[in-house]
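*Asks:* I'd like to go over a predicted model; first the sequence, then the structure.
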Amino acid sequence: MAYYPLKINDWIMCYSIDADVAQESYTVIISLGYLLFTLFVLGLLVLLYTIFNINKKHQKNLLEYVKKDALTGIKNKETLKTEITNYLAKDKSQHAGALFMIDVDNFKMVNDLNGHVIGDEVLKAFGTLLKESFAIDDIVGRAGGDEFIVFVKEIEDEIQAQKKADEVCQKIREIYIEDFKGSISCSIGIAFYPKHGITFKTLYNLADQALYQTKNRGRNGYTCYIEK
């Protein structure tokens, strides 16, 4: 039942309609409310999922950034140590590998003659060249200053490592940097796995000894560690 005042002599018009007809408009409103609520929940879930993915991607990028050397974009010292140590610990086949230690020759003189800005460009060029010169599975990074490390996971023999060292030395001599004064070269020391050691620390120390033999001979070349 419903009524409507006519405002004439206090008359009131009363009328009645079927209950189902009366409820139709409310049913539509309720259904629309459910639909809007469902859409709201779905939209909220999509928003949360998007935020989660963006946050996950951001965390991944942050972790990758932390693992890299800020100047050269290759692995930093801590990442180098961790990845090489983990590889050596998990490697059961002990397939021949090699640790290369590579230093920029006379880097202090490079900075003195050209300034630190161009000195940084030299280091960047070194990092790019090393990354491009070795296989994608090899571990390439900057240990700090002008010192770089490469761990080659699989080599056929020591002759192959020597050829690679020769190739790297040649490519580094050909690096071109605008307004650079002087020449660019490198010294390399190589220790072999598992022949000379099966831990990062041992291989690092022996490659370092070989590196200083190269420097003592006048730099611009490589030396393979020889057991005494």
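*Replies:* Yep, it's here.

*Asks:* Going by C-alpha atoms from here, please, whenever you check contacts or count neighbours.
*Replies:* OK.

*Asks:* Just the strands from this protein, written as ranges.
*Replies:* 2-5, 12-15, 97-104, 139-144, 147-152, 186-193, 221-224 (DSSP state E).

*Asks:* Out of these, the one nearest Gln162 is which?
*Replies:* Closest to Gln162 of the strands of the chain is strand 221-224 (CA to CA; 7.9 Å).

*Asks:* helices and strands around that closest one, which ones?
*Replies:* Packed against strand 221-224 by the contact rule (3 or more CA pairs under 8 Å, 6 or more residues apart in numbering; DSSP states H and E) you find helix 158-173, strand 186-193, helix 200-216.

*Asks:* Name the residues that touch it?
*Replies:* By CA atoms under 8 Å, 6 or more residues apart in numbering, the list of residues contacting strand 221-224 from outside reads 162, 165-166, 169, 186-191, 207, 210-211, 213-214.

*Asks:* putting a second one here so we can go through both:
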Amino acid sequence: MNNPYTDKINIPTSIVSLILSFLAGHIRLKSQAEDYNVRMQYRYLSMTDSLTGILNKKACEDAIREYLDTNANCYGALLFLDLDNFKNVNDYIGHTAGDQILEETGKLLVESFRSTDIVGRVGGDEFMILIKDFHDSEAVLKRKCTMLQYDMCQTMLRFSVESSCSIGVVLFQNTNIEFQDIYKMADTSLHRAKRSGKNQYVIYNINEEK
């Protein structure tokens, strides 16, 4: 037989227990969310170049490698960009101005390509861009490089620096290719652009081999 006095005690006790249980669950979820946010922040920092805010070398190369590995017969263009005579910038107007130019270069590249493309800083004054799903002609790619070089020169002029950039490009369409192979091709194209007098671009079209 139920005791009315006991029932009166159990009801508020149950309510308190329910509230405490709800609070404990809320605290646990909040803690888990904070832990997740911290992990994501560390992950973001580990992938980001601290100066320019774009991908660092490892994250950029890993992203390009993943794209090539997971897309059979893929289309794209890999650009390897190097600022010409950048050492002179640091030597004559200082590292602070040099850092600002690198930061502006990162912003320019982000604005010049789609959010789905891969943009990263892979060296002191070297940047790499993968244009994904590039189905346009080589002529379109040439215009893209010309505009990029013009915009880069304008960026330099804002710092009273008359300089330029050289670009090595690999164009691949409906092709299976490994990252190391395409990296070497882009690097070779960049060196050819440098040897041609700088402020040049050299495009290597893999499909012309076929």
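*Replies:* Yep, that arrived. Computed from a predicted model, the values in this text were never measured in an experiment.

*Asks:* Give me the TM-score for these two chains.
*Replies:* The TM-score (TM-score structural alignment, normalised by the length of structure 2) is 0.89; 206 aligned residues with a CA RMSD of 2.3 Å.

*Asks:* before we move on, the earlier item: ok, of the contacts of strand 221-224 of structure 1, which come out buried?
*Replies:* Buried by 16 or more other CA atoms under 10 Å: 165, 169, 186-191, 207, 210-211, 213-214, out of the contacts of strand 221-224 of structure 1.

*Asks:* Please tell me how far Ser166 of structure 2 sits from Asn199 of structure 2.
*Replies:* Between Ser166 of structure 2 and Asn199 of structure 2 the computed distance is 5 Å (CA to CA, to the nearest Å).

*Asks:* Same question for Leu45 of structure 2.
*Replies:* Using CA to CA, Leu45 of structure 2 is found at 33 Å from Asn199 of structure 2.

*Asks:* neighbour count winner among the two?
*Replies:* Ranked by neighbour count (other CA atoms under 10 Å), Leu45 of structure 2 and Asn199 place Asn199 first, with 19 against 14.

*Asks:* Thr116 of structure 2 - nearest residue in space that isn't next to it in sequence?
*Replies:* Distances taken as CA to CA, 6 or more residues apart in numbering place Lys132 nearest to Thr116 of structure 2, at 7.3 Å, with adjacent residues excluded.

*Asks:* Could you report the separation of that neighbour from Thr96 of structure 2?
*Replies:* Using CA to CA, we find Lys132 of structure 2 at a distance of 33 Å from Thr96 of structure 2.

*Asks:* More neighbours: these two, which one.
*Replies:* Lys132 (18 against 11).

*Asks:* Check whether that one really touches Gly76, as I assumed.
*Replies:* Yes: when contacts are counted by CA atoms under 8 Å, Lys132 of structure 2 is listed as touching Gly76 (4.8 Å).

*Asks:* What is the neighbour count of Phe86 of structure 2?
*Replies:* 18.

*Asks:* ah, wrong one, I meant Tyr225 of structure 1
*Replies:* Residues near Tyr225 of structure 1, counting by other CA under 10 Å: 19.

*Asks:* So for Tyr34 of structure 1, which of the helices and strands packed on strand 221-224 of structure 1 sits nearest?
*Replies:* helix 200-216 (63.7 Å).

*Asks:* Pull up the aligned stretch in structure 2 for the closest one.
*Replies:* Using TM-score structural alignment, helix 200-216 of structure 1 lines up with residues 179-195 of structure 2.

*Asks:* quick revisit: matching the residue nearest to Thr116 of structure 2 against structure 1, which residue comes up?
*Replies:* With TM-score structural alignment as the criterion, Lys132 of structure 2 pairs with Lys153.

*Asks:* In contact with its match, which residues?
*Replies:* Lys153 of structure 1 makes contact with His95, Ala96, Gly97, Ala98, Asp137, Asp138, Ile139 under the criterion CA under 8 Å, 6+ apart.

*Asks:* Please name the residues that touch the first one.
*Replies:* Taking CA under 8 Å, 6+ apart, we find His95 of structure 1 in contact with Lys153, Glu154, Ile155, Tyr193, Pro194.

*Asks:* how far away is Tyr193 of structure 1 from Phe200 of structure 1?
*Replies:* 10 Å.

*Asks:* What residue in structure 1 is paired with Thr146 of structure 2?
*Replies:* When structure 1 is aligned by TM-score structural alignment, Thr146 of structure 2 is paired with Asp166.
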